[in-house]
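S.K.: Mind looking at a prediction? Sequence and model below.
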Amino acid sequence: MYGFHAVSTRLKMAPQTLLEVLFDPARRDARMRSFLAKVEEAGRPMVECDDARLSKLSGGPRHQGVVARVAPLPARHSLDEIMEEVESAKLDAPLVLALDGVTDPHNLGACLRVADGAGAQAVVAPVDHAAGINATVAKVASGAAESVPYLMVTNLARSLNELKERGIRIIGTSDDAEQTLYDIDLSGPVALVLGAEGPGMRPVTRKACDELVRIPMAGAVESLNVSVAAAVCLYEARRQRLAKLPD
């Protein structure tokens, strides 16, 4: 794991999983000093390390002078457990992001970051043909890989049907849908389903959707990057929910 956001979030949420924090002693700015003070306060081991080794460990130069060796987080809750917690809390209607066939770790990291910002309670993806959490995902997610449950399920269509049984509408996105994102009510319990760029959702996933919507495109391009599309969809849901709050 590398970068200030990713390592700081892990330090805040699960400090015991930080096995070793490697840092560049040549970087002495206020941000680094503040970060190291928090690591020291948490009692985690710190090791000075030159830039070349940090780059090798992180797979590139974008480590910001910070790399951490980490233990795996405890296993994520099941989707059922998460939905039960959401329903019992009665703070907000369930909002789930489902990703079908998103294999690029940069896209996954950006989707997790958007999901966290928009208040989604979980991101769901199939075990096969989907990116898992790795150092690149954690870096791009800027801490959201730690705060938003990412659940990889054996059968995505079956999981969507289980959400239906809980009264959650399954809204898929497709370029050929008749209605647009802005034509439907997203203020209630909703799972938004996005497919990979190019092929989109698989037919079995599309069949599991209650409705299909498209994002209206006014320019020359035909579609958006999946993480941008996720942002548009999730924040439209958030906008509608905020609009229904009492003054």
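M.R.: On my side now, so go ahead.
S.K.: contacts and neighbour counts: CA atoms only from here.
M.R.: Fine.
S.K.: Other residues contacting the longest helix along the chain?
M.R.: When the chain is parsed with DSSP state H, its longest helix is helix 226-243. Contact partners of helix 226-243, identified using Cα atoms under 8 Å, 6 or more residues apart in numbering, comprise 97, 107-108, 110-111, 114-115, 118-120, 181-182, 185-188, 192, 194-197, 215.
S.K.: Take these and keep only those in strands.
M.R.: Among the contacts of helix 226-243, the members found in strands (DSSP state E) are 97, 192, 194, 195.
S.K.: how close does the first one get to residue 22?
M.R.: It refers to residue 97. Per Cα to Cα, to the nearest Å, residue 97 is found 34 Å from residue 22.
S.K.: So for those two, which sits in the more crowded spot?
M.R.: The neighbour count for residue 97 versus residue 22, taken as other Cα atoms under 10 Å, is higher for residue 97 (26 against 20).
S.K.: Could you identify the helix or strand that succeeds the helix or strand harbouring residue 38?
M.R.: Assigned by DSSP states H and E, residue 38 belongs to helix 30-41. Counting by DSSP H and E, the element after helix 30-41 in chain order, helix or strand, is strand 46-48.
S.K.: Name the next helix or strand following that following strand along the chain.
M.R.: helix 51-58.
S.K.: Identify each buried residue in that following helix, please.
M.R.: Within helix 51-58, the residues that qualify as buried are 51, 54, 55, 57, 58, counting by 16 or more other Cα atoms under 10 Å.
S.K.: Comparison target below:
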Amino acid sequence: MEDIIFGFYPIIELLKNNPKSFKKIYILDNKQSNNKLKEIFINIKKYSIPYYKTTRQWLNKKSKNNVHQGILGIIFLKKSKYHKNDIIKIIKKFKNPFILILDRITDPHNLGACIRTAVAAKVNIIILPKHHSSKLNSTVKKVSCGTSEILPIIFVNSLVQIIHLLKNNNITIIGADNKSKNIIYNNRIYFPICIIMGSENKGIRPIIKHNCDILLNIPLFNGINSLNVSVATGIFLFEIIRQNSF
């Protein structure tokens, strides 16, 4: 099976992190050379990746009229090498595990942005429900700029079961909830931690909230009731990093 990835930054990042995933690369004929394109050609030559010149019409059709910037890669689509049974094995590799659970993130743009933010924040593993969650499609890969290949991303049948598993391994479960009276900046948060983020409209499910150790919110002003989930995820993750860096 195969999938596509398009745009300069996603392709460059994937070339850096997993060049063997490329089957071939297509480049717009007469595409004006720039530093990004030169970098891509260096990696194409280095890893002997087949490449072809093509038309804008072909790229538009293949990318379903997304912004491809004149470049598109065909990549091998592999099944995840991780399973729910690997979760504890993975977190035990780290002194202070940092885990992100994303509940009901169905928009691939939001999922891709959350993944990129998680990688930037040095999250060790992302866990998602198999149902009511976007899959790791080409849009997710593009928005995440290829970072979806960097850290373990595991889909599970039951988040509640995983939460209990994490609790049994002394990991604090923190849920994001805009109705909570506990403000994230007023609470001292120590590793090991699992942050749970929900969709912008619905938040995390009630059964998930019930199983959290604490629910925290981000104070908002001027009548704004919620933030985009990727923005909220960034605030939570980097506030935790700030607290644990001093």
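M.R.: Arrived safely. A quick note: this is a predicted structure, and the numbers were derived from the prediction, not measured.
S.K.: what TM-score comes out when they're superposed?
M.R.: Once superposed, the chains reach a TM-score of 0.92 (TM-score structural alignment, normalised by the length of the second structure), with 241 aligned residues with a Cα RMSD of 1.6 Å.
S.K.: circling back: among the contacts of helix 226-243 of the first structure, name the ones in helices.
M.R.: Judged by DSSP H, the subset of the contacts of helix 226-243 of the first structure located in helices is 107, 108, 110, 111, 114, 115, 118.
S.K.: Quick one: map the fourth one onto the second structure.
M.R.: Pointing back at residue 111 of the first structure there. Applying TM-score structural alignment, one finds that residue 111 of the first structure aligns to residue 114 in the second structure.
S.K.: What is the burial count for that match?
M.R.: Neighbour count of residue 114 of the second structure, defined by other Cα under 10 Å: 27.
S.K.: Pull the contacting residues for it.
M.R.: Contacts of residue 114 of the second structure were listed using Cα under 8 Å, 6+ apart, and they are 144, 229, 230, 233, 234.
S.K.: For residue 99 of the second structure, see how far away it is.
M.R.: Residue 114 of the second structure sits 13 Å away from residue 99 of the second structure when distances are taken as Cα to Cα.
S.K.: Can you work out which residues contact both of these two?
M.R.: Common neighbours of residue 114 of the second structure and residue 99 (Cα under 8 Å, 6+ apart) do not exist.
S.K.: Just list the residues touching residue 139 of the first structure, thanks.
M.R.: Residue 139 of the first structure touches 1, 2, 3, 5, 6, 109, counting by Cα under 8 Å, 6+ apart.
S.K.: same check, this time on residue 175 of the second structure
M.R.: Shown in contact with residue 175 of the second structure (Cα under 8 Å, 6+ apart): 195, 196, 197, 204, 209, 212, 213, 214, 215, 216.
S.K.: and the equivalent of residue 214 of the second structure over in the first structure, what does it touch?
M.R.: Matched across to the first structure, residue 214 of the second structure falls on residue 211, judged by TM-score structural alignment. Neighbouring residues of residue 211 of the first structure by Cα under 8 Å, 6+ apart: 170, 171, 172.
S.K.: Quick check: the gap between the spatially most central residue of the first structure and residue 175 of the first structure.
M.R.: Geometric centre of the first structure, nearest residue: residue 112, 1.4 Å, by Cα atoms, centre = their mean. From residue 112 of the first structure across to residue 175 of the first structure, the span is 23 Å (Cα to Cα).
S.K.: Repeat that for residue 167 of the first structure.
M.R.: Going from residue 167 of the first structure to residue 175 of the first structure by Cα to Cα gives 26 Å.
S.K.: Can you tell me how far the aligned partner of residue 234 of the second structure in the first structure is from residue 218 of the first structure?
M.R.: Correspondence of residue 234 of the second structure to the first structure, assessed by TM-score structural alignment: residue 231. Per Cα to Cα, residue 231 of the first structure is found 17 Å from residue 218 of the first structure.
S.K.: neighbour count winner among those two?
M.R.: Just comparing residue 231 of the first structure and residue 218: by other Cα under 10 Å the higher neighbour count belongs to residue 231, 20 against 7.
S.K.: residues contacting residue 72 of the first structure?
M.R.: Contacts of residue 72 of the first structure (Cα under 8 Å, 6+ apart): residue 17.
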